[in-house]
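1. Pasted the sequence and its predicted model underneath.
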Amino acid sequence: MKKVTLLATALAMVTGSALAADLPVKALKAPPPPAFEPWDVAFGGGIMSDYIFRGITQSNHNPSVTAYFEPRYNVTKDLQLYVGVSGESISFPNRAAAEIDVYGGIRPTFGAFAFDIGVWGYLYPGGSCFFGAPGIDFAGNFQGAECASQALINGNVIKKDLSFFEVYGKMTYTVNDNWAFGVTEYYTPSYLNSGAWGNYTSITGKYIAPSTIFGSSGVGMYVSGEFGRQWLGTSDSFYGTAAFPNGIKYADYNTWNIGIGFTYKVFTLDLRYSDTDLSKGNCNAFTSDFSSRGNIAANVGTDVTPINPSGVGSNWCGAAGIAKLSVDLTAMTNLK
């Protein structure tokens, strides 16, 4: 009897286990995906030893500070709309001391290709006109009382308002985690309000070093460079000369830069070399550099060109080294 009881117990245990194995198992719920956040804000600032824009100093080779604020709206994870405002300290011949940029556009992404299309406005408040008595240009146009009453010591002339806008398009192709290449295109109907159209095209490249290069320190490194060409049209009569009273054809030029950068959390230190192929004479005609030099008394100089008859030369377009320390944050990433 005892053996029968043990056998029945064993059969019950085996049968119960088999039935339990056949019962459906309730699956655990997967965690919900993170909520899609359409809004974000990028902002930051920096200090640089020289503010170089397309190979030409905007700060008379002196240090400059910069800051920006950029709200963004992500329509989808691959489509972003944005507007922004930024500012830089400058040193212009018309005595404008700040550049205020207002911009906006759209950034669509298609796989490894990222695009950026928009409009950029450059504003230079606080400027004054410098032309000199009697304030009449070579085409016979009177430039106004303020222009007539003020002159730069080296004979250059500059408008009060240099504000202008550009439309632009950029494309970046990300090869992998280390390599990325891009092209840029900017166009304006009146560069620096000179009356001369401008077209800037460049190619860019960037190499990001593996994250393990500095061990677990969190420091990153990259090398990047750009080669660009600036095409320019003919100015209005304000910048005309005796040979070209209705305006001068600015010289087209090439510009390039290469540098190395180090990143740590939200900080970036960028060390860069920049240069152009503009001569000192053509640079002077283009920039109206207030610091350019020549033998004004004798009206001769070593940098005479067809559009720069005074012969004074500018070093604003030459070789320059730039060190920039910046901080860049986004609200959704850095302020959570």
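-> Good, I have the coordinates.

2. Only C-alpha atoms from now on, for both contacts and neighbour counts.
-> Fine.

3. Would you state the strands of the chain in chain order?
-> Remark: strands assigned in the chain by DSSP state E are 39-48, 52-53, 56-57, 64-76, 79-89, 98-110, 113-123, 164-174, 179-188, 198-208, 219-232, 253-264, 267-276, 320-330.

4. want to throw the ones you listed into CSV with distance to Asp289 and mean neighbour count?
-> Shown next, in CSV, are those (distance: least, Cα to Cα, whole Å; neighbours: other Cα atoms under 10 Å):
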stretch, distance to Asp289, mean neighbour count
strand 39-48, 21, 17
strand 52-53, 14, 16
strand 56-57, 10, 24
strand 64-76, 17, 17
strand 79-89, 17, 18
strand 98-110, 16, 18
strand 113-123, 19, 18
strand 164-174, 19, 18
strand 179-188, 22, 18
strand 198-208, 19, 19
strand 219-232, 18, 18
strand 253-264, 17, 18
strand 267-276, 16, 19
strand 320-330, 16, 18
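
5. try it against this one:
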Amino acid sequence: MLRKSLLAGVVAAVLSAPAMAADVAAPLAAPAASPWDLAFGAKLMSDYNFRGISQSARGPAFSAYAEVRYNWLYAGAAYWTTKLPTRPIGEIDLYAGIRPVIGDLTLDFGLMYYLYTPERQFRTDIVTPPGALAGVWTPRNTDFLEVYGKAGYDITPQLNVGGALYYAPNWLGTGASGLYAEANAKYKLPNDFAISGAVGHYWLGTTSVFGAGNDFNIQDYLYWNAGVSWTYKDVVTLDLRYHGTNLTTQQCFATTGDYRGVLTGAGRSNWCGHSVVATLSVDLQYSKLPLR
């Protein structure tokens, strides 16, 4: 009887040992990565240049943004300081879209709403200051909606090429359509440097808000940029970039309604001319913060 009891105890211990060992040695499962994330940042610029045209009257500007992400989906808002003829406190961009990543290909499809508030229509037809040009120079409201599609492809770990297409049915509230197409490329250099550039073309339609005899066809134009950047730990970036368009100073004035060209009577604007812009930006991502 004693022998049977001892044998049963040994057998039970042997059979239970692997299970106990497995329980002790089993690695803890890593927590699943959250599909949610938050990106946010800010930048200082010597000039806010938007597709070749200054939005800050060739002066310094500031921008900040925040973007919520869920897998491929995203939505965000950005604020830019401006100095425009309608005198808004700045530009507020509200946007949302989907950003699929398929191997080395990144796609981006979305909507952007440009909000300028509060605005005052810039006109000198009722009261014309001495030496100024008389006329109505802006719509009452320059807010507008734009749809876009972008693509970028990593040919090598260092070289990325891409393209983008943007369409606005009511560009800057003028009633004219705006279609912008761009090709771009970026090449990573050693020591976190990179060179990049883009060439784009804007096709702009005819205004419909100024009344019979005052509406006009907005000049199409070619835009290009090229620059060098340095990034520290994927967070801080210093960028020095040359921007240029093929618009003359008279064409630029007709496109922008530059208040200085109106008030001086010159009928010209340098907002679309050749310029070099320095930008210091900080970009953070919640999932990559070391102390979150």
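-> Looks like it came in fine. All figures in this text were calculated on a predicted structure; none of them were measured in a lab.

6. Quick one: closest of the strands of structure 1 to Gly16 of structure 1.
-> Smallest distance to Gly16 of structure 1 across these (Cα to Cα): 52.5 Å, for strand 64-76.

7. If you compare the directions of the closest one and strand 39-48, what angle comes out?
-> Orientation check (axes from the mean of the first three to the mean of the last three Cα atoms, to 10 degrees): strand 64-76 of structure 1 against strand 39-48 gives 160 degrees.

8. List the contacts of strand 64-76 of structure 1.
-> Strand 64-76 of structure 1 has contacts (Cα atoms under 8 Å, 6 or more residues apart in numbering) with 37-51, 80-90.

9. Now distance to Met13 of structure 1 too, for the strands of structure 1, in a markdown table please.
-> Listed next are those as a markdown table, based on distance: least, Cα to Cα, whole Å:
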| stretch | distance to Met13 of structure 1 |
| --- | --- |
| strand 39-48 | 60 |
| strand 52-53 | 83 |
| strand 56-57 | 88 |
| strand 64-76 | 56 |
| strand 79-89 | 61 |
| strand 98-110 | 60 |
| strand 113-123 | 63 |
| strand 164-174 | 62 |
| strand 179-188 | 63 |
| strand 198-208 | 63 |
| strand 219-232 | 62 |
| strand 253-264 | 63 |
| strand 267-276 | 66 |
| strand 320-330 | 61 |
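
10. Quick one: closest of the ones you listed to Gly155 of structure 1.
-> The closest of these to Gly155 of structure 1 is strand 56-57. By Cα to Cα, the value is 20.1 Å.

11. which residues of structure 2 does the closest one align to?
-> The alignment of strand 56-57 of structure 1 onto structure 2 (TM-score structural alignment) spans residues 53-54.

12. Same check on stretch 173-187 of structure 1?
-> The aligned range for stretch 173-187 of structure 1 is 153-167, by TM-score structural alignment.

13. Find the nearest non-adjacent residue to the spatially most central residue of structure 2, please.
-> For structure 2, the residue nearest the mean C-alpha position is Ala78 (8.5 Å; Cα atoms, centre = their mean). Of all residues not flanking Ala78 of structure 2 in the chain, Tyr65 sits nearest, at 4.1 Å (Cα to Cα, 6 or more residues apart in numbering).

14. cool, and Asn284 of structure 1?
-> In space, Asn284 of structure 1 is closest to Ser314, 4.8 Å off (Cα to Cα, 6+ apart).

15. and that neighbour, what pairs with it in structure 2?
-> Counting by TM-score structural alignment, the partner of Ser314 of structure 1 is Ser269.

16. quick one: contacts for that match?
-> Contacts of Ser269 of structure 2 (Cα under 8 Å, 6+ apart): Thr249, Gln250, Cys252, Phe253, Thr256, Asp258, Arg260, Gly261.

17. what about it, distance to Tyr259 of structure 2?
-> 9 Å (Cα to Cα, to the nearest Å).

18. Now check structure 1 for the residue matching Asp283 of structure 2.
-> Checking TM-score structural alignment: Asp283 of structure 2 goes with Asp328.

19. can you check Tyr79 of structure 2 too?
-> So, by TM-score structural alignment, Tyr79 of structure 2 is matched to Gly87.

20. What of Asp215 of structure 2?
-> In structure 1, Asp215 of structure 2 lands on Gly247 (TM-score structural alignment).
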